[in-house]
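Undergrad: What follows is a predicted protein model with its sequence.
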Amino acid sequence: MGNRLFQEARQYVQLAKEASSAGSEDTQQTIQRAKNALSSAYTNTNRAEQQQLRGLQDELNQLH
């Protein structure tokens, strides 16, 4: 099943990417939600998941 917070973080980053590419008006709000999800997940994951979360954070940073 995996770590629920980790899964949510991945989903929020995907939503942020979709909102950004669609030019959605709520892109910044979606990005902020993704950042919050990443932060929450990071403290509750193992090293391998943390590395993946850093990659997701990099993707998110490119959306600004």
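TA: That came in fine, so what should we check first?

Undergrad: Could you use CA atoms for every contact and neighbour count after this?
TA: OK.

Undergrad: now Val13, nearest residue through space, not along the chain?
TA: Closest residue to Val13 apart from its sequence neighbours, by CA to CA, 6 or more residues apart in numbering: Ala34 at 5.2 Å.

Undergrad: Below is an additional structure, to be compared with the one above:
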Amino acid sequence: MANRLFQDARKFVDLAKNSSQAEQPEAIEKAKNALSSAYANTNMAEKEQLQELQKELDALH
């Protein structure tokens, strides 16, 4: 079974990347929270992927 928190983090980062300009700040906050939760509960391989997702999110600012 795949890590649910990891899947949620990936979903929220995708939503932030595809949200409108008006919705983006809230979507980014949700993605940050999801990444934080997932990072605390993942293995090393998932942590590396989460770091890449964080870089994508940082590029949106």
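TA: All right, it came through fine. All values reported here derive from a predicted model rather than from experimental measurement.

Undergrad: Test my guess that the residue nearest to Val13 of structure 1 contacts Tyr12.
TA: Yes. With contact defined as CA atoms under 8 Å, Ala34 of structure 1 counts as touching Tyr12 (4.7 Å).

Undergrad: more crowded one of the two?
TA: Taking neighbours as other CA atoms under 10 Å, Ala34 of structure 1 and Tyr12 compare with Ala34 leading, 25 against 22.

Undergrad: In structure 2, what residue corresponds to the more buried one?
TA: Ala34 of structure 1 maps onto Ala31 of structure 2 when the alignment is built from TM-score structural alignment.

Undergrad: Could you tell me which residues make contact with that match?
TA: Applying CA atoms under 8 Å, 6 or more residues apart in numbering to Ala31 of structure 2 gives the contacts 9, 12-13, 16, 57.
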